[in-house]
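> Provided below are the primary sequence and the corresponding predicted coordinates.
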Amino acid sequence: MEFYDSDGISTEVDEETNIVSAKCLRCICVAESDCNINLKCDDSVCGPYKITLGFWIDAGRPTVKDNDYYVEDYEYRNCSNDMKCSARAIEAYMQRYAKDCNGDGEINCDDFIRIHHNGPLGCTKSLPENVKKAYEECMQQQG
């Protein structure tokens, strides 16, 4: 399965092996930045998923392509601004930290958005209202 951002860029997701679905990735992206692929880096986050350096490191430092010459800050920024690499980072992060954050007895996208936004130690906290609203509307629209 794949999803397309607002500019038509595709991100493929292997629904058989990945715990984060294409729908979930799409709605995390929408909730964080309205999936704005033109959003680059500021002081603490990069890309349309607003990935932090710590998140990227915890995800195993994925890169857009294999490089003989590795520069951490460059690779972090490059991956965070690439939809496919970001999706791999989010999948790896959720594989590592997945848990039931909202106490409903399931581990699903409702937990992943909280882990993504608040971190694994803060995932029981509520999301900021604007993030929560955008996420819920996206999930309803995606069916």
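On my side now, so go ahead.
> going forward, measure contacts between C-alpha atoms and count neighbours the same way
Noted.
> Next, please give the residue ranges for the strands of the chain.
Using DSSP state E, the strands of the chain run over 2-4, 10-12.
> Let me have those in JSON lines, extended by distance to Q140 and mean neighbour count.
Formatted as JSON lines, those follow (distance: least, CA to CA, whole Å; neighbours: other CA atoms under 10 Å):
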{"stretch": "strand 2-4", "distance to Q140": "16", "mean neighbour count": "15"}
{"stretch": "strand 10-12", "distance to Q140": "20", "mean neighbour count": "16"}
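> ok, structure two:
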Amino acid sequence: MNPKVFACFAGVLLALIAVVNADVSHLVQENPVTEVCLRCICDASSGCDPTVRCSGESCGMFRITWAYWADAGKPVLPGDAPESQAAYANCANDPQCAASTVQGYMRKFGQGMMSVSAGNTVTRRELEPGRDRE
């Protein structure tokens, strides 16, 4: 084999090995939960009723607790601050902000969970804070 061709082939092979072995664990999927999955979680939580507000320890159509919201990174509505006393309820009661909360929580704790196939179900209890996350 021609030495130049061999050198080129070896370089390409080494580059491929580097790409295959690259650590991509630091790359976070922007939205780990699909729209279909969000809808399913919402349906299981409240029937996706947009009129649901705070009741007991949870708020909104995703029935988000303060701990879940905090674990998700305390997302807020525009003009709100995470430190604001009303920030949690304002976000959890807003469909968009609540969905962002679920996305943030799953980015942090959902490794492996989102590989569940469409034919299987994940219960809401399995998505709650404090559950074992394997």
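That came through fine. Predicted model, so just to flag it, every value in this text is computed and none were measured.
> Can you say which of the strands of the first structure is nearest to C138 of the first structure?
Taking CA to CA, strand 2-4 is the member of these nearest to C138 of the first structure, at 12.9 Å.
> for the closest one, packing partners?
Applying 3 or more CA pairs under 8 Å, 6 or more residues apart in numbering; DSSP states H and E, one finds that strand 2-4 of the first structure contacts strand 10-12, helix 22-33.
> Would you check the span in the second structure matched by the longest one?
Spelled out, that is helix 22-33 of the first structure. Counting by TM-score structural alignment, helix 22-33 of the first structure falls onto residues 35-46 of the second structure.
> Figure out how far that stretch is from the centre of its chain.
Computed by CA atoms, centre = their mean, to the nearest Å, the separation of stretch 35-46 of the second structure from the middle of its chain amounts to 13 Å.
> Enumerate the positions of that stretch that are buried.
Residues 38-42, 45 are the ones in stretch 35-46 of the second structure that count as buried (16 or more other CA atoms under 10 Å).
> same deal with stretch 111-125 of the second structure?
Buried residues in stretch 111-125 of the second structure (16+ other CA under 10 Å): M113.
> In CSV: the helices and strands packed on strand 2-4 of the first structure, plus distance to S44 of the first structure.
Shown next, in CSV, are those (distance: least, CA to CA, whole Å):
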stretch, distance to S44 of the first structure
strand 10-12, 24
helix 22-33, 14
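> who wins for proximity to G60 of the first structure among the ones you listed?
Per CA to CA, nearest to G60 of the first structure of these: helix 22-33, 18.2 Å.
> which helices and strands sit right next to that closest one?
In terms of contacts (3+ CA pairs under 8 Å, 6+ apart), helix 22-33 of the first structure is packed against strand 2-4, helix 109-118, helix 129-142.
> Can you check which of the ones you listed gets nearest to Y49 of the first structure?
That would be helix 109-118 among these, by CA to CA, at 8.8 Å.
> between that closest one and helix 22-33, what angle do the directions make?
Helix 109-118 of the first structure runs at 30 degrees relative to helix 22-33, counting by axes from the mean of the first three to the mean of the last three CA atoms, to 10 degrees.
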